[in-house]
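K.L.:
turn this into a model:
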Amino acid sequence: MLSRTADHLFWMARYIERAENTARMLDVNVQTALLPQDADNAEQGWRAMLSICELQEAFSKRHSAVTAEAVIDFMVKDPNNPSSIYCCLQAARENARAVRGALTTEVWETNNTTWLELRKLIEEGLVERDPSAFFEWVKFRSHLSRGVTIGTMLKDDAFRFTRLGTFLERADNTARLLDVKFHNVPFNPLANSVVSADPHADYYHWAAILRSVSAFEIYRKVYRDVITPERVCELLILRDDMPRSLIASMNEVVLNLSHVRNSYSADTERRAGKLRAELLYSQIDDILQMGLHAYLTNFLERVNDLGNRISKDFLVPLN
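P.N.:
Model (predicted):
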């Protein structure tokens, strides 16, 4: 396969997944903002999200104050923010258009329709009127795109590069979603638990995070107990039967790399395999004692390095 074709497929999938995960992250903040809290805590939640997404500087150039409305506008509709849902779905559609011959008609039409409907929903004001309904729409269109890809595409290199982009992006974004909540949250090694100032309020925060990754029912099925931050972390990091966990995402990255390997990719495969192995043999207590923010920061750096190496080994190299 031509590296340029692989590049378009890889980034098409990454942008679709990124739009979905941005919607999930915003939805967590919208839901938690409805809980009783003072204005400073509410603002801190939105600041934390911008920080985790590395968008503080870009946001401050366009908005004078951090408010829910400003952050949602910036992360959803801003055409000058490359990470906005608008730009992600536009880029996904343009990448799909560039390689229509490598896609089935159903995959192309799904992505094209998503872009056209997005513009219509923004013009109609759904984002302002009912942001949660808009975020659900974004998630549904992403699910539809993945389902059509799995259901109609030949399991060849085009399919594998699409899946590789999906799961590399998912690993990155699940880590960021966790870090939004756990940023600067201390761990008490004596009690072997996360320190909580208000356990009752935190229950609703953890429940919102679980719902944001479609894991609330899964949590109940797996643990059959009260929601605790330690178990939320374990589910979203170390459970390979949880579809959006870090280990499940890395399993898919390693699998798809093995299908497209070439004479240059041995070191990339080794690094991906090492990261997967560390997740496979880790325990949640060790991760929490290390500090979840530090752990997730290291994970994100390594995933970013993998993305750069995949670009160098297979795709159009990044400048």
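K.L.:
only C-alpha atoms for contact and neighbour calcs from this point on.
P.N.:
Fine.
K.L.:
mind checking how far the helix ranked longest in the chain is from the chain centre?
P.N.:
Counting residues, the longest helix found in the chain (DSSP state H) is helix 3-33. In terms of C-alpha atoms, centre = their mean, to the nearest Å, the centre of helix 3-33 is found 6 Å from the chain centre.
K.L.:
next up, for comparison:
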Amino acid sequence: MLSRTASDLYWMSRYLERAENLARMLEVSYSLSLMPQSGRGDGRDELAMPLLITGTLDAYLERHGELHAERLLNFFALDAKNPASIYCCLEAARAAAHAVRGRITTDMWENINSTWLEMRDIAGQGLLRYGISRFCEWVKNRSHLFRGATFGTIMRNDAYHFIRLGTYIERADNTLRLLDARNQVLGAAEEGPGGDSARGYYQWTALLRALSAFEGYTELYRDALNARNIAELLLLREDVPRSLLACAEVLSLILSELPGANGRPAQRMAAELEARVRYTGIDEVLDVGLHDWITDHIGLVRQLANAIHSSYLEAA
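P.N.:
Just a heads-up that it's a prediction; the model follows:
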């Protein structure tokens, strides 16, 4: 497969996954901002969380000057000038899909094209008129439909492998960043879900729901929500679809199936990442410090993404 085609397939799926992850993040921050606040009491710190997670705080402040709920929500959802917005992610995904129209199925193309057309209609209405929660659910549902169309219709060839690579690289990074952000807000050293037990409970619950892991937690743990169990669930459990280990396992498997010797650095890095996570216990993670451990593994995921790019996606 030509590196340009592989790159478009890879980034198409990364942008779609990123749009879904942004919607999940935005939905959590918005819902938590509506809760009674301690201190300032206006919920702006909670709404600022996506800016901190995505590293776009400076870009937002440069354009808007101060935190404002409506402008911040629009900045992440519909702002065509913000490369990190859901609008721009879906636009980029559609452009990449158009470039590889001949390598994806009709069902996949129709799904992503109609998603972009609907996105433009929503942007014309405005976020508040359309509804914030409704918009976030729409983004997630469109992403689910695309994955279903992909899984159900495309041949299991190199195109399929590069689409999945993009999805799981993006997903692993998002899980790490979301867990780190929530843990820093609540404090990993405290017993229970946080200093304010009611608010801590809703914060942890929101995180688990954002990563579709709340039902998994209640099935696996009888304890009240706490940082230790949640970290183990989202980092080290391979049966949780959005956990770091689940993503690392899929990435290692996909890369091992791609032909050619030029991919060996990426294959080795993925296998090492999987082994490192698989054979680590939660007590070892906490001994290092959850924030430091996550920061280290965000770097490892980034290095793996760079290795994939240099091995497969750069023109020779």
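K.L.:
tm score of chain vs chain?
P.N.:
Remark: TM-score between the superposed chains equals 0.94 [TM-score structural alignment, normalised by the length of structure 2]; 314 aligned residues with a C-alpha RMSD of 1.8 Å.
K.L.:
which parts of the stretch 101-250 of structure 1 are helices?
P.N.:
Applying DSSP state H, counting those that start in this stretch to the stretch 101-250 of structure 1 gives helices spanning 105-124, 126-129, 131-152, 157-182, 199-212, 216-223, 229-238, 246-260.
K.L.:
possible to save these as a markdown table with mean neighbour count and distance to residue 16 of structure 1?
P.N.:
A markdown table is the format used below for the helices of the stretch 101-250 of structure 1 (neighbours: other C-alpha atoms under 10 Å; distance: least, C-alpha to C-alpha, whole Å):
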| stretch | mean neighbour count | distance to residue 16 of structure 1 |
| --- | --- | --- |
| helix 105-124 | 16 | 9 |
| helix 126-129 | 14 | 18 |
| helix 131-152 | 18 | 6 |
| helix 157-182 | 23 | 8 |
| helix 199-212 | 18 | 16 |
| helix 216-223 | 14 | 23 |
| helix 229-238 | 21 | 21 |
| helix 246-260 | 21 | 16 |
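K.L.:
format those as a markdown table; extra columns: distance to residue 309 of structure 1.
P.N.:
Shown next, in a markdown table, are the helices of the stretch 101-250 of structure 1 (distance: least, C-alpha to C-alpha, whole Å):
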| stretch | distance to residue 309 of structure 1 |
| --- | --- |
| helix 105-124 | 27 |
| helix 126-129 | 37 |
| helix 131-152 | 24 |
| helix 157-182 | 12 |
| helix 199-212 | 30 |
| helix 216-223 | 34 |
| helix 229-238 | 23 |
| helix 246-260 | 12 |
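K.L.:
which one of those lies nearest to residue 96 of structure 1?
P.N.:
Residue 96 of structure 1 lies closest to helix 105-124 among the helices of the stretch 101-250 of structure 1, at 6.3 Å (C-alpha to C-alpha).
K.L.:
counting contacts, what elements does the closest one pack onto?
P.N.:
helix 85-98, helix 131-152 (3 or more C-alpha pairs under 8 Å, 6 or more residues apart in numbering; DSSP states H and E).
K.L.:
please state the offset of it from the chain centre?
P.N.:
A distance of 21 Å separates the centroid of the chain from that of helix 105-124 of structure 1, by C-alpha atoms, centre = their mean.
K.L.:
and it, how far from structure 2 on average?
P.N.:
Here helix 105-124 of structure 1, set against structure 2 after superposition, deviates by a mean of 0.8 Å using mean C-alpha distance after the TM-score superposition for structure 1.
K.L.:
spit out the contact partners of the closest residue to residue 9 of structure 1 other than its chain neighbours.
P.N.:
Here the nearest residue to residue 9 of structure 1 in space, its sequence neighbours aside, is residue 162; by C-alpha to C-alpha, 6 or more residues apart in numbering that works out to 5.3 Å. Shown in contact with residue 162 of structure 1 (C-alpha atoms under 8 Å, 6 or more residues apart in numbering): 9, 10, 11, 12, 13.
K.L.:
much appreciated, bye for now.
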